[in-house]
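Visitor: Predicted model follows, preceded by the sequence.
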Amino acid sequence: MNQTASQNAEEFGFEPGDIVQEWLWDDDVDDSIRAKIEDLTGEDLVDEDYNSAVDGVILWWRDGDDEDELSDTIVDACGVLDDDAPMWVLTPKPGRPGAASSSTVQSAAQTAGMNAATPLTVSKDWNGIRLRAFGKGR
């Protein structure tokens, strides 16, 4: 059986001691993903009001949210993100309420100057898409 990133939080690219900022949290998020990241890093997730540099970002995104808002949020999150630090957009999987098309995320990422990787299953109900600045890795 393939393990998901939520079963192996290190697959997100976060490390012990990392400060990970969470954007667009709502009561529909998968708390097991959040807990695994906090267990791995040994730190509580910080919210979007945190204004110091962070070592990683997770951004919860749902269909029906404005694509331009996603681009703007990606740009805002990049403003506090260390160079080459992991940034993930988490979206409900196809068939789940709020499922967002990966092409929507890819388009918003391009508008924000980022590349979007292929979606990865991160839990039973959520996919994750890693973003990287153009020209940075795969």
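Guide: It's in.
Visitor: drop to CA atoms for contacts and neighbour counts, all remaining ones
Guide: Will do.
Visitor: Tell me where the chain has helices.
Guide: With DSSP state H as the criterion, the chain has helices at 31-41, 67-78, 102-111.
Visitor: and D49, which of these is closest to it?
Guide: Nearest to D49, of all these, is helix 67-78, at 10.5 Å by CA to CA.
Visitor: another one to put next to it:
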Amino acid sequence: MRGRLSKRAGQGHHRPVRVSVSGLVWRVHLRESASLGGLQQTRYAGGGPRRLRGGRSVGQIAGHSDQNDGPAAKLGFRPDQVVLELGWDEDCDDDLRIDIEEVTGNELLDGESGEVADVVLQWWRDDDGDLADALVDATTDLAPGGVVWLLTPKVGRDGAVEASDIADAALTAGLSTTSTVSAAEEWSGTKLVAPKGSARK
């Protein structure tokens, strides 16, 4: 079980794209459209153009400075971390996704990358299937000492997952629940780690 196909096929996967204009790099979202040669800009990230060095934002440009108190920083993301994203769908929070890329300086990887990740970002809804199996899959490419952030709809939202179900699934997958936080407007984040001394299979 690697990644997740969109429930609403044909509307495209909105991924951040870097567009260079006169040495400045704008991070934008593009989606399929009949206009602009099949692509249409749908949103900007970061509030303005950013010069990037080695894929990382540097300095202050167009009145926008780096923020250390954004959602990604609050979740513990750090520069240069490799992040694997699983379970993406159109209901996922793009502001959080973009902020993670801004903080780490790396684009989110999908389940086909095959790279070892420092953090796995697992989006999950109650009707997505077997959570324990998904968490086992999530740890396949997780580096020793890595973290799984399980993102589920908040209580009262469609697709919310019971805390007891998360705890049971984590235990089955050999993970421990350390904390649960508000990760985004509609999403809760549960931090899962492998117990110290355990070996990654």
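Guide: Received, thanks. The structure presented is a predicted model; accordingly, all values stated were derived computationally and were not measured.
Visitor: In a markdown table: the helices of structure 1, plus distance to E22 of structure 1.
Guide: Converted to a markdown table, the helices of structure 1 look like this (distance: least, CA to CA, whole Å):
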| stretch | distance to E22 of structure 1 |
| --- | --- |
| helix 31-41 | 9 |
| helix 67-78 | 9 |
| helix 102-111 | 17 |
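Visitor: want to throw these into CSV with mean neighbour count and distance to A117 of structure 1?
Guide: CSV is the format used below for the helices of structure 1 (neighbours: other CA atoms under 10 Å; distance: least, CA to CA, whole Å):
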stretch, mean neighbour count, distance to A117 of structure 1
helix 31-41, 17, 19
helix 67-78, 18, 15
helix 102-111, 19, 8
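Visitor: Could you report the distance from R62 of structure 1 to V29 of structure 1?
Guide: With distances taken as CA to CA, to the nearest Å, R62 of structure 1 is found 10 Å from V29 of structure 1.
Visitor: neighbour count winner among those two?
Guide: Between R62 of structure 1 and V29, R62 has the larger neighbour count (other CA atoms under 10 Å), namely 22 against 17.
Visitor: so how far is A35 of structure 1 from the alignment partner in structure 1 of L171 of structure 2?
Guide: Using TM-score structural alignment, the partner of L171 of structure 2 in structure 1 is Q110. In this view, Q110 of structure 1 and A35 of structure 1 are 30 Å apart by CA to CA.
Visitor: The residue mapped onto T152 of structure 2 from structure 1: how many residues sit nearby?
Guide: In structure 1, the residue matched to T152 of structure 2 (TM-score structural alignment) is T91. Around T91 of structure 1 there are 27 other residues, counting by other CA under 10 Å.
Visitor: Who are the contact partners of T91 of structure 1?
Guide: 60-62, 98-100, 126-128 (CA atoms under 8 Å, 6 or more residues apart in numbering).
Visitor: ok, and the most crowded of those?
Guide: Comparing the contacts of T91 of structure 1 by number of neighbours (other CA under 10 Å), G128 comes first, having 27 neighbours.
Visitor: Could I get the contacting residues of the spatially closest residue to that residue that is not a sequence neighbour?
Guide: Among residues not flanking G128 of structure 1 along the chain, L90 sits closest, at 4.4 Å (CA to CA, 6 or more residues apart in numbering). Shown in contact with L90 of structure 1 (CA under 8 Å, 6+ apart): 58-61, 126-129.
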